[in-house]
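For reference, the sequence and a predicted model appear below.
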Amino acid sequence: MRKRIILTSSFFLTLLIMNSCSNKVLHAHSFQDSTLQLEERVDNLVSLMTIEEKISQMVNKSPAIPRLGIPAYNWWNETLHGVARTPYHVTSYPQAIGMAAGWNPSAMQTMADYCATEGRAIYNDSQKKGNTGIYLGLTYWSPNINIFRDPRWGRGQETYGEDPFLTGSLGKAFVRGIEGDNPNYLKASACAKHYAVHSGPEWNRSTFNAEVSDYDLWNTYLPAFKDLIVDAKVSGVMCAYNAFDGQPCCGNDKLMTSILREKWNFKGYVTSDCGGINHFWKTHKTHPNKESAAAAAVLHGTDCECSGDPAYNALSKALADGLLTETEINTSVKRLFTIRFRLGMFDPLSKVPFSNIDLSALEAKEHKAHALKMAQESMVLLKNESNTLPINKNIKKIAIVGPNAADESVLLSNYYGFPSELVSVLEGVKSKFKGEIIYEQGVNIADNEVFKSQYKPSQFNYKGQQGFNGEYFKNTKWEGVPAVVKLDKKIDFQWGDGELVAEGVIANSISMRWTSEYIPDSSGEVSFALQGDDRCKLFINGEKKIETDLKTGYYTFNAIKGQKYKVVIEHLQYTDNAEIKFDAGKIEKLSPEQIAERVKDADVIVFVGGISAKLEGEAMPVSVEGFKGGDRTNIELPAVQTAVLKALNATGKPVVFINMSGGAMGFEWEAENIPAIIQAWYPGQEGGEAIADVLFGDYNPAGRLPVTFYKNVSQLPDFEDYSMQNRTYRYFKGEPLYPFGFGLSYTTFEYNELKISNASNSDEIIIEAKVTNTGDRNGDEVVQLYVTNKNNDNNNSIRDLKGFERIALKAGESKKVVFKINRDNVSAVDNNGDSKPLNGIYEFSIGGGQPTEKSRLINKNVMLQKEFY
């Protein structure tokens, strides 16, 4: 006798037929049988879908197909340096460029593994609750492995720097950490982006056409992608916004068809960058309409479109017009479901090894410890004249000055999630130093109008109650009846996307309005400050006074005691994090000399400056001198900060300059005159503690620059010129401020016994040297191997990084470091992407940096030449 049972779960709807004789479980459809081969299951599922259902699955927000038990899924998620934009509290590591400065693939892999663990915890909890929204899935659109070819690019902070070998090495480690090593399941899915030839400018990325030589394409822009796609077998790729050789990247013959799918045999899925397919016909104007753009993208292998207004909605018309076939649609849909099957989304929980990871994994102790370790490793000591550092903890007084000293948001950079706790530089110093600390912000990043909070809750009331009347709308237009109305004591909120902001309202496509009466208790000048990450507006008595996006806006007026001022604040959030803060106080304007006067009695002055991700980043509406659309127009430290540093230096007290930025800075005056400089990047949640550890010598810095620090923009070609001529350490013929690979230590290292040999019966070259810590402190050293082609051929790079290893050495300890490299990896790549035979004379250098004149005095590189036949 047979009995039919229908079961429903959040994963699938399945019909089980129980055989009473054999007790064997049979499934209504093959795709539901987890014992079958992956390809068979995917083929079966796609064969059951209608063409409309197939097309519906080709966008990031893929709807459910109830009749087949297919749940909704949103492909869009980020974990650039920690799980991003989630409604859960997560661990935040240093920004990607900072992690690159650690030159530590092992640490990168551990970080990515921890991110996947936290991501699984979020996914598992969300599934239990039936949440399938954005930033809750397991397909992470990271890492960004574009080449940081120009320091003006605001998104360069998201990359691993300017060198293809370093980028590929770190990128492969990231992929292996995210995706794991389980033979049957991906822990999570990584995505190599933005493919390819993409690195600014931000302001014209939807119209820009990049043109490069075949040599630059194969020797600079593609090697890291090949590393991740061919070697690390990354499961996803994102194609870029811009065009390449006249075709949009997501519909490019050479990039997408000839190289990615044919030469590299990539079997994973490709997603567009968000809104990129509509750029085909709207901005690039290479296609006449939406359906032709959609068809071209699919024909070139773009399987998933990320967009709020998908061009792929026109695929039905494209099919009807004969622009593509259902077979080509099937190819893309199969690739997408292959990823979902590999993530275990259609298998019993008992079979998926990551299904038991719960929320206790979020911000785990070992994750926080690793965030601190990576922040410590990212610190690059650029200058330390007269042993200014480390600071003696027994001195009496330290002054902490500068716009980034107490700012916690600067630690997180962009593409971030919210940790429960952040440690600013000021807090980090306080935890280490028991003497007197003078704190003086002094200036903002680009001006000297410093806001001083004097907020008094009693001055803001709504109908006799202290606070603001908050109206929360489930739309982005403040329309209709608000879903929730409640009294908020103060406006100071941070919400991850999808986080509950009020009962029944989550942070996704919402708007808010707060209303209160401001009644000052004294007459005089008052300033209101409004900061938000999406559009924010401040109205006083019905007149708009502030409209800001991403940065803080100010309005100053003369208030009259007892007079009532109606204050209305509006804020909206589309997707991503939602942040808003309103404050009241005074604007203080001090001259550099006045700032110096306030801190001149300190034994040491620490200036924490630089820039922030509020000014540099992705396509940002920023109108500040020196910045444009998220990029920079110059690379100098903002003039107001240099002026303050000059005044501080004039006090005669030792000055330490801590620079925070996402890329290289051209601080020529500072490099010449300030005795100690630390490049701290955007160091994540533990950044303040890591910086304090370096300041006081509790950690010996060993970070190395992953980019060249130029003196000024006059040393650079035009930003829109994608030729590598005179760019990066490999081709730059000038004198940099600080070279790629540079970084100091509190100890010293010596290199000797360099040997080069050929491995028997292989094309492998073995290079080895002995490294000795000749100082009196334990410390790490980043051993770097560079190869220079000494022949007069088409390889025009000055030198190329071909190996590196971060090692720890105790004072007086020696260690032999061995690099094994394939001969094909030493030579240049020809115009077809193939390695040329290694012939002629090559110079091999091992040291703590490049074998340049400036570096050689510190790194003491050892070099040998070898001829190959």
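That came through fine.

make it CA atoms for all contacts and neighbour counts henceforth
Noted.

Show me the helices in the stretch 501-650 of the chain, by range?
592-599, 639-649 (DSSP state H, counting those that start in this stretch).

Ok, which of the ones you listed comes nearest Val505?
Counting by C-alpha to C-alpha, Val505 lies closest to helix 639-649 out of those; the figure is 42.3 Å.

now that closest one, how far from the chain's geometric center?
Chain-centre distance of helix 639-649: 30 Å, with C-alpha atoms, centre = their mean, to the nearest Å.

Now do that helix and helix 592-599, the angle between them.
50 degrees (axes from the mean of the first three to the mean of the last three C-alpha atoms, to 10 degrees).

just checking, what packs against helix 639-649?
helix 592-599, strand 604-610, helix 668-673 (3 or more C-alpha pairs under 8 Å, 6 or more residues apart in numbering; DSSP states H and E).

how about 10 Å then?
strand 397-401, helix 592-599, strand 604-610, strand 655-660, helix 668-673 (3 or more C-alpha pairs under 10 Å, 6 or more residues apart in numbering; DSSP states H and E).

want to throw those into JSON lines with distance to Gly276 and mean neighbour count?
JSON lines is the format used below for the helices and strands packed on helix 639-649 (distance: least, C-alpha to C-alpha, whole Å; neighbours: other C-alpha atoms under 10 Å):
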{"stretch": "strand 397-401", "distance to Gly276": "43", "mean neighbour count": "22"}
{"stretch": "helix 592-599", "distance to Gly276": "46", "mean neighbour count": "18"}
{"stretch": "strand 604-610", "distance to Gly276": "32", "mean neighbour count": "25"}
{"stretch": "strand 655-660", "distance to Gly276": "32", "mean neighbour count": "24"}
{"stretch": "helix 668-673", "distance to Gly276": "39", "mean neighbour count": "14"}
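
want to throw those into TSV with distance to Thr388?
Formatted as TSV, these follow (distance: least, C-alpha to C-alpha, whole Å):
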stretch	distance to Thr388
strand 397-401	13
helix 592-599	18
strand 604-610	9
strand 655-660	8
helix 668-673	13
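
So for Thr117, which of those sits nearest?
strand 655-660 (29.0 Å).

Which elements pack onto the closest one?
With contacts defined as 3+ C-alpha pairs under 10 Å, 6+ apart, the packing partners of strand 655-660 are strand 380-384, strand 397-401, strand 604-610, helix 639-649, helix 668-673, strand 676-679, helix 687-695.

Next one for the comparison:
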Amino acid sequence: MPIHTRNRANCSVFALFLVLMIFNPVSAQSPVFACDVNANPALSGYGFCNSSLDVASRVGDLVKRLTLQEKITFLVNKAGPVSRLGIPAYEWWSEALHGVSYVGPGTKFSSAVPGATSFPQVILTAASFNETLFQAIGKVVSTEARAMHNVGLAGLTFWSPNVNIFRDPRWGRGQETPGEDPTLSSKYASGYVQGLQQADGGDPNRLKVAACCKHYTAYDVDNWKGVDRYHFNAQVTKQDLDDTFQPPFKSCVIDGNVASVMCSYNKVNGKPTCADADLLAGIVRGQWKLNGYIVSDCDSVDVLYNQQHYTKTPEEAAADTILAGLDLNCGSFLGQHTEAAVQKGLLKESDVDKAVSNNFATLFRLGFFDGDPRKLPYGGLGPKDVCTPSNQELAREAARQGIVLLKNSAGSLPLSPSSIKSLAVIGPNANVTKTMIGNYEGTPCKYTTPLQGLAASVSTLYSPGCANVKCSSAQLDDAKKIAAQADATILVMGADQSIEAESLDRIDLHLPGQQELLITAVANASKGPVILVIMSGGGMEISFANDNAKITSILWIGYPGEAGGAALADVIFGQYNPSGRLPMTWYPQEFVDKVPMTNMNMRPDPATGYPGRSYRFYTGKTIYTFGDGLSYSTFAHNLAKAPKLVSIPLAEDHTCRSEQCKSVELYESNCKNLNLDIHLRVKNNGNMGGSHTVLLFSTPPSVHNSPKKHLLGFKKVYLGSQMEDIVKFKVDVCKDLSVVDEVGSRKVALGSHVLHVGSLRHSLSVTV
């Protein structure tokens, strides 16, 4: 979901809103809620205000009391009010991508709650490969959101997370996503959603806050060489759609039980996603059984009519989207045109009832119709529960776990504060604040910049080297001078929202401006080891640095959140052993020179020289690949338990009993409880304890243009020096050892599957 107001006609209104917020801060106030029986005792007689009834009964009672015009007010994000029924206006649009955000009108900060914990941007959190962490962050964010709701500063419906696949390194919004891999993205999606939503006690009919998985689907072009998201038609094969783009959304709904899915701006194979009944009613609501509401990206119903010209009239656009399965319009379009669509016979009032019922059901699960939330579960939460020391420590820990060590020459890192008496800190991102938190941000509790984090341990000399990341003219003299004096040099370079952002895709992968010149000049002048730190969402073309012996270490720190500088210092000075792994491939510039961003195909095409995308299919050269990441220790893997053969049970009359098959369809009868145990003995052979990220991959048989390899699962394990432990994976044969065929059907691939962790290989034969 974009910050649409930044990019469209409403930008001046948004800017004015920010100015007013700065000069007229909102103090704490009463929360917004319905069924205030203390103010209006008559409400106690309404069924929808009776919290002892089930959700469906309460929804039905409410909908039958509303006029068509009143119902239509609940089809848009600025919903209601219906004063005669004690229902106030409600703003659906709040954001919580990596902390409670001020983006969207539903949430604001004030003197009562001046900031919230700002975790690393999602791409860095994903690099931790830690499902427990994903969920823990979600729990903290929802606690802070509820605390803010109780003092009238936040809504209950948050349009996060972004689970789109990071298909192309130029995409400005890749920073918001969990990366390029469907398995990692799926596990992040379900984990973060569960952390946000799960109510105390685990009642599925209750929500702590309501999450939303976006942008559905195959959405990852914002603005590239004149092609924008409002007009882009993603041409996607059935195989790529079901194999790559859909799994995170499926996991959101089925595994995470997410309360909402947001359809995207773009067309998929010629049809706007928000008007595609197959994608919405058919898959999200039908196949996956969404328990919640489907919302449009902001103004996307307006976009499909006014910019994509998908329908001839606005009434047709309103009717098409609601009939396709859309329940809520971020924007005003459905509020303006739905009644006319009903009057013209394009839509029945019962269709409107169906949509608003899904919206109301979500609000009932949130307790919005249960009276004053301060007297309900979570009612004790307030400003004291925001920016707590433990929440801020989790932000630091999340950044530490995600930081990826990409290069480390012998004797370089970690630095010892006892032997490093002075440190040169150089670069346009060395002392930044807001850059560290990326987009869809909130006001953080506080900032610790890289310079501040490093200066807390040793004496530092500082030079920015460039005025900003665009680095139009590098100031080399001061930077070279302090590098020549210091015992070690830290260069903090990379990007910010002026380089990669919503509505801003990159054209190339090079470090901006004269950054490369600055890095090379400083490295040549430095007296001691040179550590290059890249702050960015996407990968950078840094072959020159990887190949330069003077640059002894390279770290990628994403956009590391409010505590990023402290986390970086923890890693550099060896207080934390790095364990992050890249959640996306880093390509050389030659990749983007040859491959249009608009080509959605994941698989290579030898006939045209198209190299494919992501580690699963890409056939060209890389700088770093998915899963790369070093440690200060060395870890050994040995197989403790793994079968060599698994047989798929088939019915007596199945054709594959008499014919040789390359794969078999997935049926509940032959997939039930078909799980394998894979146990690995992992030992830390190093002198330093630390966490280790274990990635289990499989290379399937070469059938149906299957991936070269794909991720089955991942675990995070802490091991002290010379310690070992058993890491256990449970492999679901039908889910994990299946591939998607050319027409989008998932099948178990028969033949030899090679399981691997690092250099360890194990062959598993799948037969019938």
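Good, I have the coordinates. Quick caveat: nothing in here was measured; it's all calculated off a predicted structure.

mind listing what's buried in stretch 233-248 of structure 1?
233-244, 247-248 (16 or more other C-alpha atoms under 10 Å).

just checking, what residue in structure 2 corresponds to Glu805 of structure 1?
Under the alignment by TM-score structural alignment, Glu805 of structure 1 pairs with Lys715 in structure 2.

Buried residues of whichever strand or helix holds that match, list them for me.
Counting by DSSP states H and E, the element that carries Lys715 of structure 2 is strand 710-719. Under the neighbour-count criterion of 16+ other C-alpha under 10 Å, strand 710-719 of structure 2 has 710-717, 719 buried.

Give the closest residue to Thr625 of structure 2 in space, chain neighbours not counted.
Distances taken as C-alpha to C-alpha, 6 or more residues apart in numbering place Thr585 nearest to Thr625 of structure 2, at 4.2 Å, with adjacent residues excluded.

Same check on Glu158 of structure 1?
Ala96 is the one closest to Glu158 of structure 1 (C-alpha to C-alpha, 6+ apart), at 5.1 Å.

just Pro248 of structure 1 next, same as before
Using C-alpha to C-alpha, 6+ apart, the closest residue to Pro248 of structure 1 is Asn242 (5.9 Å).

what does Val13 of structure 2 give?
Closest to Val13 of structure 2 by C-alpha to C-alpha, 6+ apart is Thr5, at 7.8 Å.

how much space between that neighbour and Asp593 of structure 2?
32 Å (C-alpha to C-alpha, to the nearest Å).

more crowded one of the two?
Thr5 (16 against 12; other C-alpha atoms under 10 Å).

Am I right that Glu843 of structure 1 sits in a helix?
No. Secondary structure assignment (DSSP: H, G, I helix; E, B strand; the rest coil) places Glu843 of structure 1 in strand, not in a helix.

who are the neighbours in contact with the residue opposite it in structure 2 once aligned?
Counting by TM-score structural alignment, Glu843 of structure 1 corresponds to Val754 in structure 2. Each residue near Val754 of structure 2 by C-alpha atoms under 10 Å, 6 or more residues apart in numbering is listed here: 697-701, 709, 760-765.

for Phe607 of structure 1, same thing?
Applying C-alpha under 10 Å, 6+ apart, the residues near Phe607 of structure 1 are 399-405, 440-442, 641, 644-645, 648, 655-659, 677.

hmm, try it at 6 Å
For Phe607 of structure 1, the contacting residues are 401-402, 657, by C-alpha atoms under 6 Å, 6 or more residues apart in numbering.

cool, Lys716 of structure 2 as well?
130, 692-693.

go again using 7 Å as the cut-off
Counting by C-alpha atoms under 7 Å, 6 or more residues apart in numbering, Lys716 of structure 2 touches 130, 691-694.

post-alignment, the strand holding Lys715 of structure 2 versus structure 1, mean distance?
Taken over the aligned residues, the distance from strand 710-719 of structure 2 to structure 1 averages 0.5 Å (mean C-alpha distance after the TM-score superposition for structure 1).

on that earlier part again, which one of the helices and strands packed on strand 655-660 of structure 1 lies closest to Phe341 of structure 1?
Here helix 687-695 is closest among those (C-alpha to C-alpha), at 38.2 Å.

If you compare the directions of the longest helix belonging to structure 2 and strand 710-719, what angle comes out?
Looking across structure 2 with DSSP state H, the single longest helix is helix 131-149. Helix 131-149 of structure 2 runs at 80 degrees relative to strand 710-719, counting by the same axes, to 10 degrees.

Now do the buried residues in helix 131-149 of structure 2.
131, 133-149.

circling back to that earlier point, using the three-state scheme, assign the residue nearest to Val13 of structure 2.
Thr5 of structure 2 - assigned by three-state DSSP - is helix.

how near is it to Pro389 of structure 2?
Taking C-alpha to C-alpha, one finds Thr5 of structure 2 at 34 Å from Pro389 of structure 2.

contacting residues around the residue nearest the centre of structure 1?
Centroid check for structure 1 by C-alpha atoms, centre = their mean gives Glu158 as the closest residue, at 3.6 Å. Applying C-alpha under 7 Å, 6+ apart, we find Glu158 of structure 1 in contact with 95-97, 144.
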